[in-house]
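>>> just a sequence and a predicted model for now, questions to come.
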Amino acid sequence: MRRLAFLGLGTMGHGMVRNLLAAGHRVHGWNRTPSRAADLDGTDGFRRAGTPAEAAAGAEVVFACLSNDDALRDVLFEQGVLDVMDEGASFVDCGTTSLDLTAEIARRSAERGVRFVDAPVTGSKLGAEGGSLTFMVGGAEADVAALTDLFEAMGRCVVHVGTSPGAGQAAKVCLNMTQAVMLEGIVEGLVLARRLGVGLDEMLTIFENSAARSGIGGFKAPYLLRGDFTPHFRLDLMHKDLHLAAAEAARRRIPLPAARTVLSLYDQANAEGLGPEDFLATAKLLERWGRCSLRDEEG
């Protein structure tokens, strides 16, 4: 089995590492906050590194699942991960990263003789834990083929979007924008239904048996009705991804009116301190504005 490094053992990375270990691989892991992954210590095949460069040194494949561009740039360039990687090794970015930084990583990796693949994921915390993630992959055919068994250890669907660096990231930005817009439509429909006297269970049953049915709605509705905003995907991260989508749209002079309206909602939710909660927590603003609750039977 291959020697792997994994940088970022948070909400997504933790479960991904567990599945790599279950597949028999050895993983040298690093997390900025060690306590978040303390339960991995002592697991067969896992070794903790004190620095990201220590984790990456000698690894055949280095995965990163970090929160934003600043974190990735710091780890890869400032803390020396790319400098210590062996020629011919692979660097795989599983976070959601801007296309500008992705292009820079591709260029600097090529200069070092490192194979770069962008492979952002979707599936939330439960998908990471259950090994049912979807990977959106950008990279050369041979480089992606060499990683397929690792992707399949962590996920159920691997889509090779294109051979150009950034193809996977482009798809991920489009996906997250779409999911955010869809979820807001569902929650707004429930707010209006509540105020019109339609029961939430009845409205959700109608959604599920009509063209309004959606994966995001079916997954999030039970959490909404329980008032459970434990993060499967944090609001501040979706906020960041919506800004990435808006920036790419602006470059191409594409208006995207629905996405821009949803982005303004995320701007406010993040400003009100909801960033650490699940991105479903934008519902709290809609409930307040609609003067109703979506968590009990009293309007």
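Sure, I can see it.
>>> contacts and neighbour counts: CA atoms only from here.
Noted.
>>> not counting its neighbours along the chain, what's nearest residue 270?
The shortest distance from residue 270 to any residue other than its chain neighbours is 6.3 Å, reached at residue 236 (C-alpha to C-alpha, 6 or more residues apart in numbering).
>>> buried stuff in the helix or strand harbouring that neighbour?
Assigned by DSSP states H and E, residue 236 belongs to helix 235-251. Under the neighbour-count criterion of 16 or more other C-alpha atoms under 10 Å, helix 235-251 has 235-246, 248 buried.
>>> kindly check the end-to-end length of stretch 55-73 for me.
Taking C-alpha to C-alpha, to the nearest Å, the first and last residues of stretch 55-73 lie 16 Å apart.
>>> and the contacts of that stretch?
Residues from elsewhere that reach stretch 55-73 (C-alpha atoms under 8 Å, 6 or more residues apart in numbering): 2-9, 12-13, 28-30, 48-49, 81, 84-86, 89-98, 101, 237, 240.
>>> also this one, for the comparison:
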Amino acid sequence: MSTIAFIGLGIMGSPMAQHLARAGHEVVGFNRTPEKAKPLIDAGGRAADSVAEAVRGADVVALMLPDSPDVTEVLTGDDGVLAHAAPGTLVIDFSTIRPDTAAELATNAAEQGLRMIDAPVSGGQAGAENAALSIMVGGADEDVDQARPLLDIVGKTVVHVGPSGAGQTVKAANQLIVAGNIALLAEALVFLDAHGADLPAAVEVLGGGLAGSAVLNQKAPKMLDGEFAPGFRIDLHHKDLGIVTAAAREAGVTTPVGALVAQLVAATRAAGDGGLDHSALYRTIARLSGREETS
């Protein structure tokens, strides 16, 4: 069993840390909001008062943080992981950040004698709570092999997709596909409603054909019920589509549909819906159609 420092105990990080603790690992959690450590403590883990305290003596450091600057600060800051973790420590970054940042941080870690892999996840809050996440992993073979028993505790589908940064590239593609599906699902429901269709019946039959998807299964009920409590917030998907846009430009490829969806997500955020689930993109589509009463 490993001693694991888990930094970031939010909607995703908290249940992941709890799974690791319940599996018998010694998990020491840190979050900027201390009360968020309580579920981990209840699951058998313990809380630290700083990143430095959490990582001292840890075999593995796991990160689940909002954005590239957060990961960079936690790793490279004066009170950060690189300054206080022992040589040989394995760093697993579950956050979703820029691929180039992930590769650069892995290089920084190696220069300090640490090993780092990027392991962003997909599946949202439900996936984290049910240990059913899809995890796309970038890093050296031997480091991924060492991390795999831990990844298998929190994930259902764990795939090594390439060197450092590759996990983040695949995650960016995942977020592009998800956002596009949500936008088209929203358009379809507004379209169906405008024609007076039985929406639950329509969703049922669409789900049984080629239009069926995990997005339809999980997000159509939220749209139909007007219930947009966050499993994955618009704010975070807005950030992720910014990663897609930047990475696509750097690679010299075009994402015309993705660019349009990114604008729709940005408009949803600007309308004050950034804290809602990304299925709240439906509200923007409804407003654009002059059908606010359906949202």
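That came through, no problem. Note that this is a predicted model, so its numbers are computed, not measured.
>>> overlay them and tell me the TM-score.
In this superposition the chains share a TM-score of 0.96, using TM-score structural alignment, normalised by the length of the second structure; 293 aligned residues with a C-alpha RMSD of 1.3 Å.
>>> hmm, which of the contacts of stretch 55-73 of the first structure are the buried ones?
Burial by neighbour count, 16+ other C-alpha under 10 Å: within the contacts of stretch 55-73 of the first structure this picks out 4-9, 12-13, 28-30, 48-49, 81, 84-86, 89-98, 237, 240.
>>> please flag which of those residues sit within helices.
Counting by DSSP state H, these place 13, 81, 84, 237, 240 in helices.
>>> and the strands in the first structure?
Using DSSP state E, the strands of the first structure run over residues 3-7, 26-30, 46-48, 61-64, 90-93, 115-118, 121-122, 133-138, 155-162.
>>> and the third one, what does it pack onto?
So that's strand 46-48 of the first structure. Strand 46-48 of the first structure is packed against strand 26-30, with contacts defined by 3 or more C-alpha pairs under 8 Å, 6 or more residues apart in numbering; DSSP states H and E.
>>> counting contacts, what elements does the strand it packs on pack onto?
Secondary-structure packing of strand 26-30 of the first structure (3+ C-alpha pairs under 8 Å, 6+ apart): strand 3-7, helix 13-22, strand 46-48, helix 52-56.
>>> give me that answer again for 6 Å
strand 3-7, strand 46-48, helix 52-56 (3 or more C-alpha pairs under 6 Å, 6 or more residues apart in numbering; DSSP states H and E).
>>> run the chain-centre distance for the last one.
The reference is to helix 52-56 of the first structure. Distance of helix 52-56 of the first structure from the chain centroid (C-alpha atoms, centre = their mean, to the nearest Å) equals 22 Å.
>>> likewise the first one?
Put simply, strand 3-7 of the first structure sits 18 Å off its chain's centre (C-alpha atoms, centre = their mean).
>>> that strand vs the second structure, average distance?
Mean deviation of strand 3-7 of the first structure from its aligned counterpart in the second structure after superposition (mean C-alpha distance after the TM-score superposition for the first structure): 0.4 Å.
>>> got the contact list for that strand?
26-30, 55-56, 59-64 (C-alpha atoms under 6 Å, 6 or more residues apart in numbering).
>>> and those, which is closest to residue 205 of the first structure?
Nearest to residue 205 of the first structure among the contacts of strand 3-7 of the first structure, counting by C-alpha to C-alpha, is residue 64 at 39.6 Å.
>>> which position in the second structure pairs with the closest one?
By TM-score structural alignment, residue 64 of the first structure lines up with residue 63 in the second structure.
>>> mind listing what residue 204 of the first structure touches?
Neighbour list for residue 204 of the first structure: empty [criterion: C-alpha under 6 Å, 6+ apart].
>>> measure it to residue 186 of the first structure for me?
Separation of residue 204 of the first structure from residue 186 of the first structure (C-alpha to C-alpha) stands at 9 Å.
>>> skipping adjacent residues, who's closest to residue 173 of the first structure in space?
Using C-alpha to C-alpha, 6+ apart and skipping the chain neighbours, the partner closest in space to residue 173 of the first structure is residue 245 (5.7 Å).
>>> now do that neighbour against residue 64 of the first structure, distance only.
21 Å.
>>> try residue 88 of the first structure
From residue 88 of the first structure across to residue 64 of the first structure, the span is 17 Å (C-alpha to C-alpha).
>>> looking at the two, which is more packed in?
Ranked by neighbour count (other C-alpha atoms under 10 Å), residue 88 of the first structure and residue 64 place residue 64 first, with 26 against 14.
>>> now do the helices in the stretch 151-295 of the second structure.
Here the stretch 151-295 of the second structure has its helices, by DSSP state H, counting those that start in this stretch, at 166-194, 199-207, 214-225, 234-251, 256-268, 281-288.
>>> JSON lines please, covering the ones you listed and showing distance to residue 126 of the second structure.
As requested, the helices of the stretch 151-295 of the second structure are arranged in JSON lines below (distance: least, C-alpha to C-alpha, whole Å):
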{"stretch": "helix 166-194", "distance to residue 126 of the second structure": "16"}
{"stretch": "helix 199-207", "distance to residue 126 of the second structure": "20"}
{"stretch": "helix 214-225", "distance to residue 126 of the second structure": "10"}
{"stretch": "helix 234-251", "distance to residue 126 of the second structure": "16"}
{"stretch": "helix 256-268", "distance to residue 126 of the second structure": "22"}
{"stretch": "helix 281-288", "distance to residue 126 of the second structure": "19"}
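>>> ok, which of these comes nearest residue 275 of the second structure?
Counting by C-alpha to C-alpha, residue 275 of the second structure lies closest to helix 234-251 out of these; the figure is 6.2 Å.
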